[in-house]
Structure formats: structure tokens, C-alpha cells
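[1] Provided below are the primary sequence and the corresponding predicted coordinates.
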Amino acid sequence: MRSYSDKGIAITESFEGLRLVAYQDSVGVWTIGYGHTKGVKAGDTCTAAQADRWLREDVAWAEDCVNRLVKTSITQNQFDALVDFTFNLGCKSLEGSELLRLVNAGRYADAACQFARWNHAGGKVVAGLTRRRAAEATLFVIGLIS
């Protein structure tokens, strides 16, 4: 079983951003810390240390999902890219994706092209998601040569 690396955590932190006061994300979900949503409501606050703990706890399900669904050998960079993708979009998104099908077929270069398709929220292209998917794809491709 692979674990999410510090490099992966840093990518998630950079795209989630640290917010110490609860806010509603682009689709209206109450969020705090680095994308933490469980039990969050308006007016909630946290410390940076709590946000770090929550993130480590929150990515565990995404790690489990990737470990369970990926049936072929992948590098740490590829694993990290898939965990960030899954953390942001959910296990069901990965499970039903062409991205996963291509990974499991060993078609890694083709799989890398699939990240860009997942840049919508609320039916609209979101610039931040476009940047995040590009970063994941880049990390995934680096995994091809590492």
C-alpha cells in the first residue's frame, strides 16, 4: 500500500489554500483549512496545526481509493497525482473515469491527457481547476520518466 508523499501533500495544500475561517466553496460546500468539509458550518475557525492534521486525515480515504482501484504498477509521482485528483473530485469520479481505465491498461501517456477533462464545477470551466489538473498531469508525466 502506497502512502501520499510530502510532495503530494504540498500540491494539495497549494491548490486548496489555507483558510482558517469557514467559507463556502465554488459549489456552496462549507470548507475550512485545506479543503476540510466534514462537519463544517458557518462561523467555524481552526488553527494552522489543526488544518495540517485534518488534511493528513482527510487524504487517507483518497489514498485508500487509489490503492484499491489502481491495478497496475505506478510510480510515487503518479500515485500522488491520482490521490490529489481523487481528494478533489471524489473516489466515484476516479472509479468511473477513462483516466483510471487507461492507467490500469498501462497506457500512462494517454492517461495523463485525461486530467484536463476534469476542470468543471457547477457546469462551468474553473481556472483554478484547470491549473490543478495541469499540475496533476505534469506530476503524473514526471512519473513516466522517474
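    Perfect, thanks for sending it.

[2] drop to CA atoms for contacts and neighbour counts, all remaining ones
    Will do.

[3] Pull out the buried residues from the lengthiest strand in the chain.
    When the chain is parsed with DSSP state E, its longest strand is strand 19-24. Going by neighbour count (16 or more other Cα atoms under 10 Å), the buried part of strand 19-24 is Arg19, Leu20, Ala22, Tyr23.

[4] Give the other helices and strands that it contacts.
    strand 30-33 (3 or more Cα pairs under 8 Å, 6 or more residues apart in numbering; DSSP states H and E).

[5] I'd like the next helix or strand past the strand it packs on.
    Using DSSP states H and E, the helix or strand that follows strand 30-33 in sequence is helix 48-69.

[6] Spit out the contact partners of the spatially most central residue of the chain.
    Nearest residue to the geometric centre of the chain (Cα atoms, centre = their mean): Asp84, 2.1 Å. Going by Cα atoms under 8 Å, 6 or more residues apart in numbering, Asp84 touches Gly8, Ile11, Thr12, Ala62, Glu136.

[7] Use this one as the comparison:
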Amino acid sequence: MNRKPIFDAVRKLLGRGFTADEVAAIDRAIDMATGALPANVAPEPPDTPTVPERKAEPRALGAAGEKLIKAWESCGRLRADGKYDAYPDPGSADGKPWTIGWGSTGADIARGTVWTQAQCDARFAQEIQRYAAEVERAIGDAPTSANQFDALVSFHYNTGAIFSASLTTLHKQGKFAQAAAEFGKWIYNNHKPMTGLVKRRAAEAKLYSTP
């Protein structure tokens, strides 16, 4: 930067020359005003822009998994008015847990509970996100295909056992053939094998093993 015009203008206003201290003071003022640095001061490196860390989107149940689950958790007990009645578990001694819609259970579902189709669909959409998140947490960063993930979510939605099953451990170890064989062990309700569970576990194992 050519500072001479500035000094000339100030000198003209003062009607005299500058002392050494005045020259230094004016230089400092110019440096501050323009962001300039003395010759013997190295400029600081520019700040590196901070890029916010992008969080991975949580995995969601795919179309194949939803189709499988809804094939086995079909909305049953349709009433004449188009609504659905809760029904007892067919394999338990006391009928618990009472179920409604797409396999939904819980403290708010008992004998006499009636839902619309919209309620059934909304509850499933809400619950399946939690089950998918639990499966994702259980398997961690283990390599998992979309079909494997969907099969595991279906298994967990029906059994609630993703954190305790040997199936999960084998999957995390990459022993996929052995993991697929584990599905067939989860066919009991109230200590009795259930035909429906045998078929469902076979369907889950098939999806799990499909590339």
C-alpha cells in the first residue's frame, strides 16, 4: 500500500513535518484500519471452516421386510363396521399378550380394544422404527445386507430377542449360514411348537439368505 498520499495530506493539514513518534503512530493506525501487518510479522493462517459432522441416517425397514411382517401379522378380527377387535395370543395359556392390527401389543391393548385401520397403520409405522433402531444397535457396524436387516427386524418384531439371541452373535461374526439356521429354533410359544412360527421363521431365514 502506498502510504505517501496519506502522510502528505496530514502534513499539509498540520502545516509542518512529523516527529518519529508521530510517523510510527500514523503507521500503526493505517495498519489497524487496513488489516495490514508490519513486515516482520507473519500473517496468521486463515481459519479452517468447520464442517459439521454428518450423522448417518438410521436404517429403516425395507419393502421386503414390511411385506414379510404384514403377511404374518395381518390385520385380523375385522368387524362389520370396518374396525378391528383385539384378539388373544393363540398359543399362550392366558391369551396374553392381546394383539391388534399389525401385531401390535402393549399395556393399552386388551380384551375389548377396537381400532380403525388408520390406527393400526399408524401404530405399526411408529413401532417398526423402534424395532429397526434396536436391531441396528444390536448388530453395530457388522456388514449387513438390506435383506438380512429386514429379516432381523421381522424376527425381533415377533420375538423381541435381538439382543439375546445367538442368531445376533453369529451374524456379527459373519457366520451367515449358521445365523440363518438359528431362525428355525424360535418356533415355540408356551413351550409348544407353533405351525405358524415354523413357517414364519422359514420365511425370515429365506429372506436373510437372499442376496
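    Everything's here; your move. Everything numeric here is computed off the predicted structure, so don't read it as measured data.

[8] re earlier: so what does the residue nearest to the centre of the first structure match up with in the second structure?
    When the second structure is aligned by TM-score structural alignment, the residue opposite Asp84 of the first structure is Ser154.

[9] how close does Phe183 of the second structure sit to Asp31 of the second structure?
    Distance of Phe183 of the second structure to Asp31 of the second structure, computed by Cα to Cα, to the nearest Å: 75 Å.

[10] So for these two, which residue has more residues nearby?
    Phe183 (25 against 13; other Cα atoms under 10 Å).

[11] Please look at that one and Ala203 and confirm they touch.
    No. Using Cα atoms under 8 Å, Phe183 of the second structure is not in contact with Ala203, being 9.3 Å away.

[12] if I line the two up, what does Thr113 of the second structure land on in the first structure?
    Under TM-score structural alignment, Thr113 of the second structure pairs with Asp44 in the first structure.

[13] nearest residue to Gly122 of the first structure other than its sequence neighbours?
    Val27 (6.3 Å; Cα to Cα, 6 or more residues apart in numbering).

[14] What strand or helix carries Phe79 of the first structure?
    Using DSSP H and E, Phe79 of the first structure maps to helix 76-89.

[15] And the helix or strand that that helix is followed by, what's buried?
    Note on helix 76-89 of the first structure: by DSSP H and E, the next helix or strand toward the C-terminus is helix 91-95. Buried residues in helix 91-95 of the first structure, counted by 16+ other Cα under 10 Å: Cys91, Leu94, Glu95.

[16] ok, now how distant is the second one from Lys71 of the first structure?
    I take that to be Leu94 of the first structure. Taking Cα to Cα, one finds Leu94 of the first structure at 13 Å from Lys71 of the first structure.
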